[in-house]
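J.: the sequence and its predicted three-dimensional model are supplied below.
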Amino acid sequence: MEENDVIRALASLAQSHRLRIFRLLVVAGQQGLTPGALGEALALPAATLSFHLKELSQAGLLSQQRLGRNLVYRAAFEQMNGLLAYLSENCCQGEACLPMQAKPCC
């Protein structure tokens, strides 16, 4: 992942509504959610939700698919994993790190 992509993704997630939207979509998995379901879950007006979905999409963190009359949004897991890999690339000075250790390595 390129540094500019990382900056764009982190900037997009650095807003409470967008972070909450993204986390809901991660939980939803490949099933995804419609804007109506997202708006209802987060109590966001349609125009506000649309703005935030556009920002997350432009950062590459969401995908969108039309199913009949509905749009379905999904978290872009490959992009999310690329972001996490970039952030932890030099963790533990290159040594293997076990995620659930009592004492974190980093």
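T.: Right, received. Where do you want to start?
J.: use CA for all of it now, contacts and neighbours both
T.: Fine.
J.: helix, strand, or coil at residue 26?
T.: Put simply, residue 26 is helix when judged by DSSP: H, G, I helix; E, B strand; the rest coil.
J.: and stretch 65-79, how far apart are its ends?
T.: Stretch 65-79 has its terminal residues 17 Å apart, counting by C-alpha to C-alpha, to the nearest Å.
J.: which other residues reach that stretch?
T.: Outside stretch 65-79, the residues that touch it by C-alpha atoms under 8 Å, 6 or more residues apart in numbering are 22, 25-26, 28-35, 60-64.
J.: also stretch 1-17?
T.: Stretch 1-17 is contacted by residues 18, 19, 22, 52, 55, 56, 59, 60, 61, 82, 83, 86 when judged by C-alpha under 8 Å, 6+ apart.
J.: okay, one more to line up with it:
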Amino acid sequence: MEKKSALTAFAALSQETRLDVFRLLIEAGESGLVAGDIAETLNVKQNTLSANLSVLLNAGLVKNQREGRTIRYFANTEGLQGLLGFLLEDCCGGRPDLCQPLIANVTCASKET
């Protein structure tokens, strides 16, 4: 990911509602959520949600799919991987053993016991 794209993604996530939407979509996984369910879950007005989803779409962090009259939204895992890759590109000065706790946390390995 290029620096400009990373800055766009960070800007998108720097607003509370957008961060909440993104985290909710990450949690929803492959099934995603329709816009109405996102609005209801987060107690956000539909027009406010629409504007925030547009920012996340433009940042490449969210993707959508039309289903009849509704639109289902998903976290764009490729966008997230790109952002994490940008952050960790030079991690630990070439010593991957130092990054292992961070990688375990990101991959949920630390939660498996």
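T.: Right, received. Where do you want to start? Note that this is a predicted model, so its numbers are computed, not measured.
J.: any idea what the TM-score is?
T.: Overlay of the two chains. TM-score (TM-score structural alignment, normalised by the length of the first structure): 0.91; 101 aligned residues with a C-alpha RMSD of 1.3 Å.
J.: how about the helices in the second structure?
T.: All helices of the second structure, identified by DSSP state H, fall at 3-13, 16-28, 35-42, 46-58, 77-88, 96-106.
J.: pull out the buried positions in the third one.
T.: Just to be clear, that refers to helix 35-42 of the second structure. Buried residues in helix 35-42 of the second structure, counted by 16 or more other C-alpha atoms under 10 Å: 35, 38, 39.
J.: pull the contacting residues for the first one.
T.: Contact criterion C-alpha under 8 Å, 6+ apart gives 46, 49, 50, 70, 71, 72, 73 as the residues in contact with residue 35 of the second structure.
J.: out of those, who's the most crowded?
T.: Counting neighbours by other C-alpha atoms under 10 Å, residue 73 leads the contacts of residue 35 of the second structure with 24 neighbours.
J.: measure it to residue 27 of the second structure for me?
T.: Applying C-alpha to C-alpha to residue 73 of the second structure and residue 27 of the second structure gives a distance of 12 Å.
J.: same check on residue 43 of the second structure?
T.: Residue 43 of the second structure sits 17 Å away from residue 27 of the second structure, going by C-alpha to C-alpha.
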